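*Asks:* Here is the input, now give the coordinates:
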Amino acid sequence: MDNQSLNADILILEGLKVTPRSSIAAFIFLLLMYIFIMVANIGLVVLIFMERSLHQPMYLLFCNMSVNEVFGATIVVPHILRDLFVSDSERYIHYIVCVVQAFCVNLYGGVCHTILMTMTFDRYMAICNPLRYTIIMTNWMVVKLSVAAWAVVFVMVSILLSLTIRLSRCRRFIDNAHCDNASLFKLSCEDVVINHAFGLSYSVLLLGSSTGSVTLTYIKIATVCLRSKTKTINTKALQTCATHFTLYIILMFSAFIIIILHRFPHLSDHRKMVSTVGEVALPALNAVIYGLGVRYCIFWYRSDTK
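*Replies:* Alright, predicted model coming up:
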């Protein structure tokens, strides 16, 4: 009875399908990317806290994103690195560990969107309502926005995973390189209409609210810039907004690809590859884009003080 219970709680991950020859190259690539993500994002957080000119709401919100990138990469990449040198029949993961990983993966993805929405609000206040910016965007407001960005997604993902773990399991095979909510509820032979409905509603709400807020905000910002005859205001607005908008486009593009590929089981290998590359490429690319924005701010600040 104990063995049956143990076997029921042990799942098999399919992992990435790489040849023995390419596994070493894949390991080196993922390891180097992971090291870069950790060093770049942690270094960015340290730089922002040490550089007085960066003690602004937008850059403090950057810290939020950097912490989330470190969190997301750490949840997935070390596990994939280990599985690259493990045979297909030995890629085991305990069900509880899989649930925790799925929770963290979905939390990471959702927080990416909510943090970008808080950054959108910050840019809106800074450019469209500059006279009240320092009054509204206080340190306390930054703290509240940061907590809200994490708390809202935490509650929604908790509901999402609660609906999944209530299901009985008739399968043990995870058709993915790591655990996520969609992979977990596919283990059940029960009716998962509720899971699909809530998961789709959550995705629509999250992506719809982020798309709507960013679109409306940037239309308003563009209108203000066109009406303004001050070159300095327009330059600063375009510089800061270009960084934010680039991050948003990359995030939305990757999110839509993964969501679409989940609906086509025969493209599972492509989905796993896109998902894995996204877990390392996006945090690394974001760190580079953040770094360029931070460097520009330092340059601008020092130029103004001379």
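*Asks:* When you work out contacts or count neighbours from here on, use the C-alpha atoms and nothing else.
*Replies:* Will do.
*Asks:* elements contacting the longest helix seen in the chain?
*Replies:* Longest helix in the chain by number of residues, with DSSP state H as the criterion: helix 268-305. Using 3 or more Cα pairs under 8 Å, 6 or more residues apart in numbering; DSSP states H and E as the contact criterion, the elements in contact with helix 268-305 are helix 20-50, helix 57-83, helix 231-262.
*Asks:* next up, for comparison:
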Amino acid sequence: MENYTYNSPTLQLEGLNVSKDSTYPLFLFLFFSYLFIIVANVGITFIVFIEKTLHQPMYLLYWNLSVNDILGNSAIVPRLLIDMWQPASERIITYYECVIQAFTTHMFNTTSHTVLMIMAFDRYVAICNPLRYAVIMTNKMLIKLTVSAWGVAFILVGILLGLTIRLNRCRTLMRSIYCNNAALFKLSCESVFINNVYGLTFTVVLFTGSIGSMVLTYTKITVICLTSNNKSLNSKALKTCSTHLVLYLILLLSGMTVITLHRFPQLSEGRKMISLLSHIITGILNPIIYGMQSKEIRRFLSKLFDSKKVLPSF
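*Replies:* Okay, here's the model as predicted:
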């Protein structure tokens, strides 16, 4: 018979089930991946903040992605690196820490979609209405878009976790490598029908909104490119939109895969790795694609390193 502990203040994370031989390579991979994510994204946020020529809508939207990557990965990876060296029975986390981690991870995933949606709108305006770009993408509009991206995610995730917090818990073992809403409400012995309904609605609304916005904007961009003889415009559209679309598809497919694998408990280890890699891969690709591909950011870095090579003469 299963033992029940009601509303325990501490929970146990199942963690990654890896062999001893795989622990060191996996630890090094996660450690250096996290180090790169932090250094690269902090570097981009700092450059965009101090360089006045980068105070443009496109780069300020990049800034949102970098901040999101820093928060999302910092909520998961450091804790996971520590837990890898702990026995299963000692992977303990307090309930309140778990709720905060779950909120942060769901904010990361949701905001990744909403920020990419407003970036698609920015690309649509830049390519389809270039003469009116400065009139449309004003500072006021940029603030509205940014607040909307984070605000919508905050409200949706807040309700998601709020419905879970109201439940009494009768179990303490979380079948996950980090805290998330599904793992949390599965700790309850009460009815989770409302949680499942809202979780499904949440997913449908988010995915329908993001997919719909991408299809709409890219359809209009494609029409403009096909009907235009402007090679410069078409080249710019291909360069900026292809990378944006690739990152979005990676985010979308990884999210759908994790959600699907939740229906197959026997594939829990695969779900754990995919959910972890979805954080790591997007955190690595975002600064590489959006940061290093930018001529302005590369020019700033080039000037910075060139200035350091110049030695004072005596």
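*Asks:* Tyr124 of structure 1: which of the helices and strands packed on helix 268-305 of structure 1 is closest?
*Replies:* Shortest separation from Tyr124 of structure 1 across those is recorded for helix 231-262, at 9.6 Å, computed as Cα to Cα.
*Asks:* mean shift of that closest one relative to structure 2?
*Replies:* Its aligned residues in structure 2 lie a mean 1.0 Å from helix 231-262 of structure 1 after superposition (mean Cα distance after the TM-score superposition for structure 1).
*Asks:* how far off helix 268-305 does that helix point, in degrees?
*Replies:* When axes from the mean of the first three to the mean of the last three Cα atoms, to 10 degrees is applied, the directions of helix 231-262 of structure 1 and helix 268-305 differ by 170 degrees.
*Asks:* equivalent range in structure 2 for helix 231-262 of structure 1?
*Replies:* With TM-score structural alignment applied, helix 231-262 of structure 1 matches the range 231-262 in structure 2.
*Asks:* buried set for that stretch?
*Replies:* 233-234, 237, 240-241, 243-244, 247-248, 251-252, 254-255, 258-259, 261 (16 or more other Cα atoms under 10 Å).
*Asks:* ok, now stretch 277-284 of structure 1?
*Replies:* For stretch 277-284 of structure 1, burial by neighbour count (16+ other Cα under 10 Å) applies to Gly278, Glu279, Val280, Ala281, Leu282, Pro283, Ala284.
*Asks:* residues contacting the nearest residue in space to the second one that is not next to it in sequence?
*Replies:* Beyond its immediate neighbours in the sequence, the residue positioned closest to Glu279 of structure 1 (Cα to Cα, 6 or more residues apart in numbering) is Ala73, lying 6.0 Å away. By Cα atoms under 8 Å, 6 or more residues apart in numbering, the residues touching Ala73 of structure 1 are Tyr34, Ile37, Glu279, Val280, Pro283.
*Asks:* In contact with Ile136 of structure 2, which residues are there?
*Replies:* Contacts of Ile136 of structure 2 were listed using Cα under 8 Å, 6+ apart, and they are Val125.
*Asks:* Give me the distance between Pro115 of structure 2 and Leu253 of structure 2.
*Replies:* Not Pro; residue 115 of structure 2 is Val. According to Cα to Cα, to the nearest Å, Val115 of structure 2 stands 17 Å off from Leu253 of structure 2.
*Asks:* ok, now Asn181 of structure 2?
*Replies:* Distance of Asn181 of structure 2 to Leu253 of structure 2, computed by Cα to Cα: 20 Å.
*Asks:* pretty sure His262 of structure 2 contacts Lys272?
*Replies:* No: using Cα atoms under 8 Å, His262 of structure 2 and Lys272 do not qualify as a contacting pair, with a distance of 9.8 Å.
*Asks:* do you know how far Pro265 of structure 2 is from Thr164 of structure 2?
*Replies:* Pro265 of structure 2 is 21 Å from Thr164 of structure 2, where distance means Cα to Cα.
*Asks:* which of these two has more neighbours?
*Replies:* Thr164 (22 against 11; other Cα atoms under 10 Å).
*Asks:* That one: what secondary structure?
*Replies:* When the structure is reduced to helix, strand and coil (DSSP: H, G, I helix; E, B strand; the rest coil), Thr164 of structure 2 reads as helix.
*Asks:* so what's it up against?
*Replies:* With contacts defined as Cα under 8 Å, 6+ apart, the neighbours of Thr164 of structure 2 are Asn181, Leu184, Phe185, Asn195.
*Asks:* The last one touches Leu163, doesn't it?
*Replies:* Yes: the pair Asn195 of structure 2 and Leu163 qualifies as a contact (Cα under 8 Å) at a distance of 6.3 Å.
*Asks:* the more surrounded of the two?
*Replies:* Taking Asn195 of structure 2 and Leu163 together and counting by other Cα under 10 Å, Asn195 has the greater number of neighbours (20 against 17).
*Asks:* Now do the same contact list for that one.
*Replies:* For Asn195 of structure 2, the residues meeting the contact criterion (Cα under 8 Å, 6+ apart) are Leu160, Leu163, Thr164, Phe185.
*Asks:* Looks to me like it is in a helix.
*Replies:* Yes: according to three-state DSSP, Asn195 of structure 2 belongs to a helix.
*Asks:* what's the distance between it and Arg169 of structure 2?
*Replies:* 14 Å.
*Asks:* ok, now Arg79 of structure 2?
*Replies:* To Arg169 of structure 2, Arg79 of structure 2 is 23 Å away according to Cα to Cα.
*Asks:* Between these two, which has more neighbouring residues?
*Replies:* Summary of the neighbour comparison: Arg79 of structure 2 and Arg169, criterion other Cα under 10 Å, with Arg169 having more neighbours (21 against 14).
*Asks:* returning to what we had before: what's the farthest-apart pair in the contacts of Ala73 of structure 1?
*Replies:* Comparing every pair within the contacts of Ala73 of structure 1 by Cα to Cα identifies Ile37 and Glu279 as the most remote, at 10.2 Å.
*Asks:* buried sites along stretch 66-82 of structure 2?
*Replies:* 66-70, 72-77, 80-81.
*Asks:* which one of these sits closest to Leu13 of structure 2?
*Replies:* Using Cα to Cα, Leu80 is the member of those that lies nearest Leu13 of structure 2, at 9.8 Å.
*Asks:* Confirm for me that that closest one is in contact with Ile177.
*Replies:* Yes: counting by Cα under 8 Å, Ile177 is a contact partner of Leu80 of structure 2 at 7.2 Å.
*Asks:* Many thanks, have a good one.
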